[in-house]
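Enquirer: Got a predicted structure here, sequence first:
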Amino acid sequence: MNIPKCVCKENRAPTAAIPSDCVCSAVAGPMNVHKMPMEGFKVPAVPLRPLATKTNTNDTQEQSSTSSELKKEDKKKSWMLTDFELGRPLGKGKFGNVYLAREKESHYVVALKVLFKSQIQDAEIEHQVRREVEIQCRLRHPNILRMYGYFHDEKRIYLILEYAKHGALYHLLKQCKRFDEKTAASYVRDLAKALLYCHSKKVIHRDIKPENLLIGHKMELKMADFGWSVHSPSSRRMTLCGTLDYLSPEMVEGKPHNYAVDIWSLGVLCYELLVGMPPFDAIDSHQTYKKIRYVIIKYPAFISEKAKDLMGKLLVVNPEQRMPLANVLQHPWIVENAPEGSHPPANNSHPPANNPRHQ
């Protein structure tokens, strides 16, 4: 099957039109949506429709509360593409794309993730997509991107996701080059709370990185992309997954791993937010592996002692000795720089000098 390639660029201006040769034009056009089981694709029971409250919400306004979302949940239980008006592309991935969308009945703004079944099957990642749906549909936390539901037709799978106004943390970090300590501490705090919730639900994320973290309308962090996550009551896993810069020593060495891999990744993220590059960045993967295994880190002079103390307690070779997430929230660096209720400024765009990544 020949699937037209999408030529959309990420983060177009809101006024940009969708090109006629883009796959989203095909999505927006007439389509027969069949309510039929996905062959070989097990999904949880169809979630209730949470978007039925009439508002004038647009992509620059706060979404309505969860309680109001559920008012008419008993009227219609399943979704169809015709329930949505499609807008500009928000991002492009290997197996599909994400578009801004608005539910017609409520005018509720969401992000619609469109995945091609043929590409998923060719890459043999059905289990990852299934896992993403099964796990993310059940998570309810202010620092975790909400999945409202899903539907599918013969060729595509559609995931209805919360719209994160400020996009990926990765792009914000690229613009700013690195963050000040208050901003970085706020994001570390938010991620620690999200991970604490996930771990309480026996979920390990396993792919923490700036690309998989989104920023909401109040600049709060939203953990997303659960493709590599796993529900693991036994807490011992063997699969090597994630991004090299964020892999923990036990994963690099092929040893069993547990929830502590997310704690390690939190330490790596903290460093990257403050410095602008990962702590184990090297000229080749062999050197990166070596730095990870022996925790070879160089802290720039501008990093505060309290920040170094926190990272030093997260980036520990022995997973059992890494600081618990509950203690992270009580660490002096977090308490002083990111008190509960505080958020980073919307325009933290004053790039500090001497960032090694951008010299």
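Expert: Arrived safely, thanks for sending. Residues are numbered from 1 along each chain as shown.
Enquirer: can we go C-alpha only for contacts and neighbour counts from here?
Expert: Noted.
Enquirer: what ranges do the helices span in the chain?
Expert: Assigned by DSSP state H, the helices in the chain fall at 23-28, 66-69, 117-122, 126-136, 169-176, 181-200, 249-252, 260-275, 285-293, 305-314, 325-329, 332-337.
Enquirer: Out of those helices, which is the most enclosed?
Expert: helix 260-275 (a mean of 24; mean count of other C-alpha atoms under 10 Å).
Enquirer: Quick one: work out the angle between it and helix 305-314.
Expert: Here helix 260-275 runs at an angle of 150 degrees relative to helix 305-314 (axes from the mean of the first three to the mean of the last three C-alpha atoms, to 10 degrees).
Enquirer: Count residues in the vicinity of the nearest residue to residue 109 once chain neighbours are set aside, would you?
Expert: The spatial neighbour of residue 109 that comes closest, neighbours along the chain excluded (C-alpha to C-alpha, 6 or more residues apart in numbering), is residue 102 at 4.4 Å. Residues near residue 102, counting by other C-alpha atoms under 10 Å, number 22.
Enquirer: Below is an additional structure, to be compared with the one above:
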Amino acid sequence: MQTLNDYEIIEKLGSGSYGDVMLAKQKESGLLVAIKTLEKRLLIKEKKQYQVFIEKEVLTQVKHPGLINLIASFQSSSQIYLVLEFVEGGDFANFLKINKNISQQNIVFYSAEIVSILEQLHSNGIAHRDVKPENIMVANNLHIKMIDFGTANFFDERGLNESVRDKLNELREISQQDERFMDEIDQYQQKHKATFVGTAEYVSPELLEDDICGPQSDLWALGCIIYKMFTGTTPFCDQTEYLVFQKVRACQYQNSNKIPQDAMDLISKLLVRDPLSRLGGGLPSINYLYQDSKNTYRELKSHPFF
């Protein structure tokens, strides 16, 4: 069993709601890694054990070149540690800021890579639920990797083994019990929402109206990202979060002369209010899900844009 003593901490890369992300070096191999630390006290207080378990299970069960690799996990009396592959190139949001005039060929390339990642996740019954440029890393070889599965969810558990399903049910029960901390949680959520402007521009109508965020919400976010790659801004961008949400609810966005016709057609078929009507919204047929659907990733990947 590994411990933190097996790693040399180099520097802090960033901070999250429940801990820090540290750049470290594996003492035995010299491998550079990113260690995500999570404070147990905060996870228990805010009933997030369920999400940590899901993040670990997603990265353990699903393998794809476009997913961050989980190298190891261990814990101390006060912390949970996830040892992740270190991606040196920075996030996609920063990449787009630097490369303001990205070519259509590269936009198609990165769009196809995101589609490939989402197809793999969705075919395994997993919705990411927070797809945005800040949660996509660009490696030195210019390929992308999706990160941060802290809000992911298993929308279909048929592919999970019994022990994993039992653990998920146990953690769900814990998250639903004991209301002692609800006031504190509400305060946290309000604070979190107030600083969540980046994600607000990628949020789907069903999340705003019904508090539902399934795999089709990832396809909505894909449409927003493609729009941003062509124009430099998101389709529902506005001065305040409230105005952004109003535009999202109304599915109100402008066609842009910066976007070619085939790309605009794809965007218009992803930014659809009805989740099941989005292109690919019947979800994938890689493994076993939705084999009879006529609106799968096959149709999405066959769009002329690609």
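Expert: Structure's in. What do you need? Note that this is a predicted model, so its numbers are computed, not measured.
Enquirer: how about the residue nearest to residue 109 of structure 1, what's its partner in structure 2?
Expert: Aligned counterpart of residue 102 of structure 1 in structure 2: residue 25 (TM-score structural alignment).
Enquirer: How about residue 323 of structure 1?
Expert: Residue 323 of structure 1 maps onto residue 279 in structure 2, by TM-score structural alignment.
Enquirer: returning to that earlier point: was I right to think the match of residue 102 of structure 1 contacts residue 7?
Expert: Yes - Residue 25 of structure 2 sits in contact with residue 7 when judged by C-alpha atoms under 8 Å, with a separation of 5.4 Å.
Enquirer: thinking again about what came up before, return the residues in contact with the residue nearest to residue 109 of structure 1.
Expert: By C-alpha atoms under 8 Å, 6 or more residues apart in numbering, the contact list for residue 102 of structure 1 reads 84, 85, 86, 87, 108, 109, 110.
Enquirer: From those residues, pick the one nearest residue 152 of structure 1.
Expert: residue 84 (13.6 Å; C-alpha to C-alpha).
Enquirer: The closest one and residue 78 of structure 1, how far apart?
Expert: 13 Å (C-alpha to C-alpha, to the nearest Å).
Enquirer: So between those two, which is more surrounded?
Expert: More crowded of residue 84 of structure 1 and residue 78, by other C-alpha under 10 Å: residue 84, with 21 against 14.
Enquirer: What's that one aligned with over in structure 2?
Expert: Counting by TM-score structural alignment, residue 84 of structure 1 corresponds to residue 7 in structure 2.
Enquirer: Show me what residue 244 of structure 2 lines up with in structure 1.
Expert: Applying TM-score structural alignment, one finds that residue 244 of structure 2 aligns to residue 288 in structure 1.
Enquirer: Its match touches residue 279, doesn't it?
Expert: No - the pair residue 288 of structure 1 / residue 279 is not scored as a contact, 9.3 Å apart, by C-alpha under 8 Å.
Enquirer: can you list residues touching both of those two?
Expert: By C-alpha under 8 Å, 6+ apart, the residues touching both residue 288 of structure 1 and residue 279 are residue 245.
Enquirer: Quick one: the strands in the stretch 1-150 of structure 1, in order.
Expert: Assigned by DSSP state E, counting those that start in this stretch, the stretch 1-150 of structure 1 shows strands spanning 84-92, 96-103, 109-116, 147-152.
Enquirer: Of these, which is nearest residue 292 of structure 1?
Expert: strand 84-92 (30.3 Å).
Enquirer: Can you point out the buried residues in that closest one?
Expert: 84, 86, 87, 88, 89, 90, 91, 92 (16 or more other C-alpha atoms under 10 Å).
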